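Undergrad: here's my sequence, what's the structure:
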Amino acid sequence: MDRRQTAAEAGVAASEQVFPDRRVGAVWEPVRARCYAAAGEYLSFTDELDTAEATSAPVPDGPARADALVRRLHEAARGVDEFYHAHRAGLEHAASVRATVPQLLTQVRAEGQRALAAAESSGFGGYPSVAAGVGRLNEALRTASSVDPQTEVAAARAAAAEVQDATAELSEVLAQAPSRATAATNALASVTTRLAAVRNRADALGPAYSALLREFNAASSADLTDNERQSRHDIEAADRELVAARGAAAAGDPETALDLTATARTHLTEAEQLVDAVTRRLELLRGVRADPEAQARTVRFRLRDAQMLAVDRGLVGEWGSVLDAQAERLDRITAGLTGRHPDYWAYVTELNTVADFIGGVVERMRKHIATDNT
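TA: This next block holds a predicted model:
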């Protein structure tokens, strides 16, 4: 029993160190306690037998007690066997892993040191990604050096994994570093071209906004008042980022140049959206003015489709009045186009609101139909 218990306890100790989340020790504890209780009873009984032999005194119920003790010893040993067989694979795996941790830690630390040496001799140490990778790996190596793989197995494995990850990350950025300069050159050329194009498009914003004010109700462009100023602000911001990117590239820092060109692109995207909002508004309102009923017809067509769906699926009682109310709403919207400068933008906005509402009703009807079919 002692030999079996010793083997099991060694496996449990390894499991608790390597895989503490498995909590094998909690399962082992009552088995272990039964072994200790049986062993203690055995030692007490043998002491009593030795004393009885020395004094020639009888042992009360000696044979019966001996039989009972043997049974308990067998039961304790059987409990150890059952526990070990039930958890054997995990215990042996834990013992194997624990045995390899010192070697693993030594290996990954050596690989990490080689990666640091490669970074130092690469000529790319000034790149932000390389500097960050070196910093992370150095920190991981310091942690790995502070743990004892014999007594802190779980911590040692975690430290080894962190060193491996940091080494892989540094190796990757070193592999990518030679292509950064070319990427930065291409990005600078691309953003320079785009900046010129956005400036040309922005020149059309002022005339387009003036046309909106001349041709349409002032409310039709009230939300666009600040677009010209804001677009020029974004263009100037993009230009500043581009100048800084050129400086970074010239200083041998293409990664910073790439970051700055990415920021410049964001500013240019925002400027384009501001410019397009004005020019597209003018185009849209001119189209509505030329044929005000065109958009209303589209919405009425969607409404008829929705009403037909309600009829076909027997949903008139639930949605018929709701859809009829939208027809009346459309009539009021179209009737509102009066005066010398009707508010075409409000007209379009209200039509879109009705169209969205009808779309929501159709979606709910379809969900209802799908539920009934299931």
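Undergrad: for the rest of this, base every contact and every neighbour count on C-alpha atoms.
TA: OK.
Undergrad: tell me who's in contact with Leu137.
TA: 112, 116, 163, 166-167, 170 (C-alpha atoms under 8 Å, 6 or more residues apart in numbering).
Undergrad: in the stretch 1-150 of the chain, which spans are helices?
TA: In the stretch 1-150 of the chain, the segments counted as helices under DSSP state H, counting those that start in this stretch are 2-18, 24-55, 62-122, 128-146.
Undergrad: same question for the stretch 151-300 of the chain.
TA: Counting by DSSP H, counting those that start in this stretch, the helices of the stretch 151-300 of the chain are 153-202, 205-215, 227-250, 254-290, 293-312.
Undergrad: skipping adjacent residues, who's closest to Arg157 in space?
TA: Nearest non-adjacent residue to Arg157, counting by C-alpha to C-alpha, 6 or more residues apart in numbering: Val101, 6.6 Å away.
Undergrad: my error: substitute Ser171 in the last question.
TA: Ala115 (6.5 Å).
Undergrad: ok so, going back, so which of the helices of the stretch 151-300 of the chain comes closest to Arg340?
TA: helix 205-215 (10.1 Å; C-alpha to C-alpha).
Undergrad: can you give me the buried ones in the closest one?
TA: Across helix 205-215, burial judged by 16 or more other C-alpha atoms under 10 Å covers 205-206, 208-209, 212-213.
Undergrad: same check on stretch 162-180?
TA: 162-171, 173-174, 177, 180.
Undergrad: state the pair within these that is farthest apart.
TA: Glu162 and Arg180 (26.4 Å).
Undergrad: need the contact list for Ser155.
TA: One thing to correct before we go on: residue 155 is Ala, not Ser. Contacts of Ala155 (C-alpha under 8 Å, 6+ apart): 147, 149.
Undergrad: now the second one, please; I'll put the structures next to each other:
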Amino acid sequence: MTATRILGKLIGPALLLPAVVPVVAAVAISGAFTGGGTRRWGRGRVEDLREEARRAQGETAEAFYELELAQRGMQLSLETIRAVDDGPQARKAFADHAAFAERIDRANHEYISLMDSHDVESADLDATTASRARHDFTRMRDELRRAKEDLERFGQSLAPLVERAEQELARVAPAVERAKRALLEATRALDTVREAGLDAGDSAADLAALAPELRLLNEGAARHGVQPTLTRAEEVTRRAGEITARMTELPRRAEEVGRRLTSLRTRAEAITTRAGQVGPTLSELRRRFSAACWQDLQRVPDEAAEAVAGARRTLDGVERARREQRWDDAADGITEAQALLARTDELVSTAGDRLRRLNEVSFDASKEIERTRFAVRDAQRLAMVGRAVPEPRHAERLDGAVERLDAAVAALERGGRNPDYWRFLMETKAVRDIAGAVVEDIRGKGR
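TA: This is a model prediction of the structure:
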């Protein structure tokens, strides 16, 4: 028999109920407190672990992103160095970075695997799994942060190399811009020449040949290197500048050829007119002076006529070259025509100058004699400056000049009515040349 039944028999049913109810209630309350409270506390702990796991995952993702940014910055720095420097320090930097790259690749793969293995947003995530996820993400976060810090320290060690490379690269952009501007100017100059109806085929071909160089410049120093890019830019600038100069010069050159052609034709006409006077001049020389005074001029009329005819033929060739826009040939023809006309002018002038000088000396030879004696005396005075006697070599030459002048004067006086005035003039000129040579010698020695 149970204790309750015994108590029931002893005290009766009416008195038993109140005692039993509090006991049952107490047991119920106690059970409710213990069991219910434990279940609520467990759910809260799981949520806390889930939140910590999610937080750790977010921090890890942020560390991964920051490492990725640091790695991209490092790549840019290395590309900057590579574009400029291939020396020992640069090669060591590339080798050291390769080790970093392997480490970062391993960390990235581990991070991706970790992200795939933990779903912290799952509703079924239990406390154990959440705790493991938090631990794994925290470890991964710390590893990524350490990698970033090490990479940043490595980047700081590269600062001098990067700075030098950036300074070199800073030269590239202006050089490339100058090259492009030079090409644009050459293109515009070519268009202007074509609009003027002038042929610029050679220059157009030269400009087209620069197109591949422009493409290489556009690809940049990062691909082709700084020094090759600078050299290419300078070469393109130079060649484009030459094309621009030619195109700019071409209209002026065409105009100059036309102007000089007209001028030379006018000059040829004038010289032709003057050449027609050589015959009468020679006739007067023959009539008034001895043969020795004009015999060497006998061929002047024929030579002058030949020179003028040659100049005219050359100018016709210049005209053809001008129409065909063969500017070099036109310039050569102009030079040749100028030389022929100058020769003709000299020939024509020779006859007239001979007649003028012979007229002067035949009218009054004393002026020529006095001019020559003055030159000799001036040289003699200079030879005596600071000396009791002149140097023998100077004295001998000046004495010889005096004797030569006296002989020329005597020959002129012996010539009678038709002396050799031309020989007399040649002798006096020779005497003045001797005196002048002595003066130059003395002055040169003094210096």
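Undergrad: tell me how the two chains score on TM-score.
TA: The TM-score (TM-score structural alignment, normalised by the length of structure 1) is 0.61; 289 aligned residues with a C-alpha RMSD of 4.2 Å.
Undergrad: surely the residue nearest to Ser171 of structure 1 meets Leu170?
TA: Yes: using C-alpha atoms under 8 Å, Ala115 of structure 1 makes contact with Leu170 at a distance of 7.1 Å.
Undergrad: read off where stretch 65-77 of structure 1 ends up in structure 2.
TA: Mapped onto structure 2 using TM-score structural alignment, stretch 65-77 of structure 1 spans no residues at all.
Undergrad: what's the separation between the closest residue to Asp136 of structure 2 other than its chain neighbours and Arg141 of structure 2?
TA: In space, and not counting its chain neighbours, Asp136 of structure 2 is closest to Leu114: 7.6 Å by C-alpha to C-alpha, 6+ apart. Using C-alpha to C-alpha, to the nearest Å, Leu114 of structure 2 is found at 11 Å from Arg141 of structure 2.
Undergrad: the more surrounded of these two?
TA: For Leu114 of structure 2 versus Arg141, neighbours defined as other C-alpha atoms under 10 Å are more numerous around Arg141 (23 against 16).
Undergrad: mind listing what Arg201 of structure 1 touches?
TA: 272, 275.
Undergrad: quick one: what's aligned to it in structure 2?
TA: So, by TM-score structural alignment, Arg201 of structure 1 is matched to Arg274.
Undergrad: in JSON lines: the buried residues of stretch 162-180 of structure 1, plus distance to Tyr347 of structure 1.
TA: Converted to JSON lines, the buried residues of stretch 162-180 of structure 1 look like this (distance: C-alpha to C-alpha, whole Å):
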{"residue": "Glu162", "distance to Tyr347 of structure 1": "61"}
{"residue": "Val163", "distance to Tyr347 of structure 1": "64"}
{"residue": "Gln164", "distance to Tyr347 of structure 1": "63"}
{"residue": "Asp165", "distance to Tyr347 of structure 1": "59"}
{"residue": "Ala166", "distance to Tyr347 of structure 1": "59"}
{"residue": "Thr167", "distance to Tyr347 of structure 1": "62"}
{"residue": "Ala168", "distance to Tyr347 of structure 1": "59"}
{"residue": "Glu169", "distance to Tyr347 of structure 1": "57"}
{"residue": "Leu170", "distance to Tyr347 of structure 1": "59"}
{"residue": "Ser171", "distance to Tyr347 of structure 1": "60"}
{"residue": "Val173", "distance to Tyr347 of structure 1": "55"}
{"residue": "Leu174", "distance to Tyr347 of structure 1": "59"}
{"residue": "Ala177", "distance to Tyr347 of structure 1": "56"}
{"residue": "Arg180", "distance to Tyr347 of structure 1": "52"}
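Undergrad: now Arg232 of structure 1: closest residue in space that isn't a chain neighbour?
TA: Per C-alpha to C-alpha, 6+ apart, closest to Arg232 of structure 1 is Ala271, 7.2 Å.
Undergrad: neighbours around the counterpart of the one you found in structure 2, how many?
TA: Aligning on TM-score structural alignment places Ala271 of structure 1 opposite Thr344 in structure 2. Thr344 of structure 2: 27 surrounding residues under other C-alpha under 10 Å.
Undergrad: right, and Thr344 of structure 2 touches Ala311 too?
TA: No: here Thr344 of structure 2 lies out of contact with Ala311, judged by C-alpha under 8 Å, at a distance of 9.2 Å.
Undergrad: quick one: the equivalent of Thr237 of structure 2 over in structure 1 and Ala140 of structure 1, what's the gap?
TA: Aligning on TM-score structural alignment places Thr237 of structure 2 opposite Gln164 in structure 1. If you measure Gln164 of structure 1 against Ala140 of structure 1 using C-alpha to C-alpha, the figure is 9 Å.
Undergrad: so where does Leu49 of structure 2 fall, helix or strand?
TA: helix 13-84 (DSSP states H and E).
Undergrad: quick check: angle from that helix to helix 226-275?
TA: 30 degrees (axes from the mean of the first three to the mean of the last three C-alpha atoms, to 10 degrees).
Undergrad: helices or strands up against helix 13-84 of structure 2?
TA: helix 88-117, helix 127-157, helix 159-195, helix 221-224, helix 226-275 (3 or more C-alpha pairs under 8 Å, 6 or more residues apart in numbering; DSSP states H and E).
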